[in-house]
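[1] here you go, sequence then predicted model.
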Amino acid sequence: MSKVTDESGIMQAIIQERYGSAEVLEFRAVKKPTPQPDEVLIKVHAAGVDRGTWHLMEGKPYLLRIFGYGLRRPKVTIPGHDVAGIVEAVGTEVTKFNVGDVVFGTCRGSFAEYAVSKAPLLALMPAKLTFDQAAALPTSGVTALKALRDAGKLVSGQSVLIIGASGGVGSLAVQIATAAGAQVTGVCSTRGLELVRSLGAESVIDYTQQNIGEAAGYDLILDIAGGRSLSELRRALKSSGTLVIVGTESGGNLTGGIGRSLRAALLSPWLSQRLTGLIAFNTEPALQAISELVENGAIVPSVERSYPLAEASEAVRHLAEGRTLGKVVVSVVRGVNHGMSRTVEVIPERGIL
């Protein structure tokens, strides 16, 4: 376990000063951040690893650089967005949290011993979760929720096909859709079949053995994995069904999967089917909804593997291989679970979504 060695404001962190593969990530001692008036300083216990972190590490698709992440080198030099930890200090304008609160959410630079975040991007961490589990939730959980609830307009009884069901977003989407009363079919590789079934999917398609074109008549398809043409996905939809393209996987170096989402949006008005893309961002209501799903027992994050902070580059490399079951996390303070009791408001008798 790495520790701040003195009171001079120095911490250990992963630093990225150029774009490239995982080799660009370096473990260094750097200055501890100071929260602005509207920010919270978090002592990081765990940080989630997601596809967005990998894209920003490589600087691809290049459209990300144009969007303001840095043309030649990353503007934010400490990677990582998802975080779980304990509030160390609060800015003068923050009233939502107090020092010592156990929180999770998104921030700038979670691959470090300390990180800062805007208060609306954080929530109290569900007491039943470990820090590793909580760090696996924010980006993937919010994306899965918004894909099903907001973009997909999911209602109970509908048939849902989730492509990429064994990954970080997909494993949570299977649980959320199942809890909402949907009939869920997951698509994954052979090694993910057992996991996806255990999460509640009624049936699972092994894409190494069966083409999804052999299945048809779904009310809603979530394509998280990418790599399939719009025509192939449309053939698996009902004539009145909805396709939600999640994230920016596949495609070229310039636009990545964003290009496919744009084509879907342009084509959709001329079809009886509804085609849409989704790039989800964390919001306070969405994070609170995820917390409620955890407290109600609807979702449990699946953490395949955790790495110490000094080995964060290996965590990103493992994710980039595309064989992760559930989530990968960076465990900054290892061997410490949450286990703190607190009063939790139970939301009575209302729909999951």
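    Right, received. Where do you want to start?

[2] use CA for all of it now, contacts and neighbours both
    OK.

[3] please identify which helix or strand holds the residue nearest the centre of the chain.
    Central residue of the chain (C-alpha atoms, centre = their mean): Ser140, 2.2 Å from the mean position. Using DSSP states H and E, the element containing Ser140 is helix 138-145.

[4] which strands or helices does the helix or strand following that helix pack on?
    Next in sequence after helix 138-145, counting helices and strands by DSSP H and E, comes strand 159-163. For strand 159-163, the packing partners by 3 or more C-alpha pairs under 8 Å, 6 or more residues apart in numbering; DSSP states H and E come out as helix 168-179, strand 183-188, strand 218-223.

[5] ranking these by mean neighbour count, which comes first?
    By mean neighbour count, with neighbours taken as mean count of other C-alpha atoms under 10 Å, helix 168-179 ranks first of the helices and strands packed on strand 159-163 at a mean of 28.

[6] so what touches stretch 286-295?
    With C-alpha atoms under 8 Å, 6 or more residues apart in numbering as the test, stretch 286-295 has contacts from 105, 121-123, 125-126, 128, 138, 141-142, 145-146, 176, 299-300, 346-347, 352.

[7] that older thread, got the contact list for the residue nearest to the centre of the chain?
    Applying C-alpha under 8 Å, 6+ apart, the residues contacting Ser140 are Asp50, Gly168, Val169, Leu172.

[8] second structure for comparison follows:
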Amino acid sequence: MKALAVVTPSLFEVIDEKNKHLMEIDDLKIPLALVEGNAPEFDPESDIFKNSVLVQKKSFSLNYRDLGIMEMAWNYLKDKEVETYYPIGSDFSGYVIKVGKDVTRFSIGDLVIGDCAFPDFKEGVNPGIPSNHSSREFEVYNQLKLCKVPDYISAEDAGALSIGTQTSMSMLKKGAIKKGNNVLVTSITSNTSFFLLNTLWGEDCNVYGLSYSGENIQKVKDHFPFIKEVFSVSENNIPKDILFDVVFDAFSDTYLEYLIPCLNFNARYVTCGIFKQSSHKMINSDGVNLSALIVGLMMKNISLIGNCLGSTQDLVEGLQNYRENKMFIDTVFTEENSISDFISRSYNLNKDKFGKVVFVYENKN
């Protein structure tokens, strides 16, 4: 069984160059590698696995949240002298290869992805992302933590969809867009914003984008022709005569304070994350003037709405959207490629990425 993992220094030393990468996160250098391990045991007749299925992964992708998982795992592993590892990964697709005796939702051969439904509990199953180890080629899941993939979505594309689709659909509903609203999507070249824009096809509103640097936005404008204009924080070029009714923001610690003067009365500001997630960034970040921030929100009756993932229905409806509006995959990597190239491309170190980056296992299903 293969997996992409944070590894101990001793294990990193003996792995081939093609299969390893030194990930720099602030002042840390974290060793990652494509490793071999043991597949999990699964007895379909056992009561332990009666509501579970064994999934053989076809593809997986990395997310911004995985950076925090890497740091956590490295802090645990860095001083260990043994050769061991911690698998990472949040999004995946895979085929069901075994089912427990009480499983009713899936059959052997079904293509599935994770159901990250949050915050509702389902019959005792914890809410949220099914696994922090989803690059593992084989993994056991409770049937309630999976969703069947429609036949119009490929296994390669499906490995990038769960978190972004579930999050963006939930945010769209919370934004409560009305006809003619001015809608702003921040960090326009990020993966999260790509998912958000994909939900806005056909919405009767005026969609604008915001980039911090103003770089590499032409591909976004070409792919989403309904975007009226993309503005830049570095150029501070948002026109004074445009006020936004809805903002969808993946990095509120970057944009919220800056955008308050640009919001209309009764605006909805929906955010699903922060940029400064590493411990180094949190310790060294500049604080905001909370009193001034709250006054700015109150003076315009602005609703600040937090969003974490979404419901099962959000995921199902979001997947239906891809029947017409195909997910754009930037690059597909396989085991023949350098794992360093996959990781670097995933986190946009090449600066020209557009869309998700997917790793595909060369197994036969």
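    Received it, and whenever you're ready, just let me know what you need. Bear in mind that the values here come from a model prediction, so they are computed numbers and not experimental data.

[9] overlay the chains and give the TM-score.
    The pair, once superposed, lands on a TM-score of 0.75 when counted by TM-score structural alignment, normalised by the length of the first structure; 312 aligned residues with a C-alpha RMSD of 3.5 Å.

[10] what is the aligned counterpart of the residue nearest to the centre of the first structure in the second structure?
    Aligned counterpart of Ser140 of the first structure in the second structure: Gly164 (TM-score structural alignment).

[11] same check, this time on Leu41 of the first structure
    For Leu41 of the first structure, the residue aligned by TM-score structural alignment is Leu54.

[12] tally of neighbours for whatever residue of the first structure lines up with Gly37 of the second structure?
    When the first structure is aligned by TM-score structural alignment, the residue opposite Gly37 of the second structure is Val30. By other C-alpha atoms under 10 Å, 14 other residues sit near Val30 of the first structure.

[13] mind checking what secondary structure Val30 of the first structure has?
    Three-state call for Val30 of the first structure (DSSP: H, G, I helix; E, B strand; the rest coil): strand.

[14] and the gap between it and Thr77 of the first structure?
    11 Å (C-alpha to C-alpha, to the nearest Å).

[15] for Asn98 of the first structure, same thing?
    Relative to Thr77 of the first structure, and taking C-alpha to C-alpha, Asn98 of the first structure is found at 28 Å.

[16] compare the two (neighbour count), which wins?
    Each of Asn98 of the first structure and Thr77 has its neighbours counted (other C-alpha under 10 Å); Thr77 has more, 17 against 14.

[17] where does the corresponding residue of the second structure for that one land in three-state SS?
    In the second structure, Thr77 of the first structure lines up with Tyr86, judged by TM-score structural alignment. Under three-state DSSP, Tyr86 of the second structure falls in the strand class.

[18] where does Arg228 of the first structure sit: helix, strand or coil?
    Applying three-state DSSP: Arg228 of the first structure is coil.

[19] what's the answer for Ser131 of the second structure, then?
    coil.

[20] now do Val244 of the first structure
    Going by three-state DSSP: Val244 of the first structure is strand.

[21] that one touches Lys153, doesn't it?
    No: Val244 of the first structure lies out of contact with Lys153 (C-alpha atoms under 8 Å); the separation is 10.2 Å.

[22] okay, these two: which has more neighbours?
    Of the pair Val244 of the first structure and Lys153, Val244 is the one with more neighbours under other C-alpha under 10 Å, namely 22 against 12.

[23] how near is the alignment partner in the second structure of that one to Gly214 of the second structure?
    Correspondence of Val244 of the first structure to the second structure, assessed by TM-score structural alignment: Val270. Separation of Val270 of the second structure from Gly214 of the second structure (C-alpha to C-alpha): 22 Å.

[24] tell me the spacing between Leu25 of the first structure and Thr77 of the first structure.
    Taking C-alpha to C-alpha, one finds Leu25 of the first structure at 10 Å from Thr77 of the first structure.

[25] so Ala292 of the second structure sits in a strand?
    No: under the criterion used here (three-state DSSP), Ala292 of the second structure is helix, not part of a strand.

[26] what's around it, how many residues?
    11.

[27] can you pull the contacts of Val204 of the first structure?
    Thr185, Gly186, Val187, Cys188, Leu193, Val196, Arg197.

[28] again, but for Ser306 of the first structure
    Asp132, Ala315, Val328, Val329, Val330, Ser331.

[29] secondary structure class of the first one, three-state.
    Classification of Asp132 of the first structure into helix, strand or coil gives helix, according to three-state DSSP.

[30] skipping adjacent residues, who's closest to it in space?
    Ala46 (5.5 Å; C-alpha to C-alpha, 6 or more residues apart in numbering).

[31] count of neighbours near Tyr361 of the second structure?
    Neighbour count of Tyr361 of the second structure, defined by other C-alpha under 10 Å: 21.

[32] aligned partner of it in the first structure?
    Using TM-score structural alignment, the equivalent of Tyr361 of the second structure in the first structure is Val332.

[33] what's the distance between its match and Gly247 of the first structure?
    In terms of C-alpha to C-alpha, Val332 of the first structure sits 27 Å off from Gly247 of the first structure.
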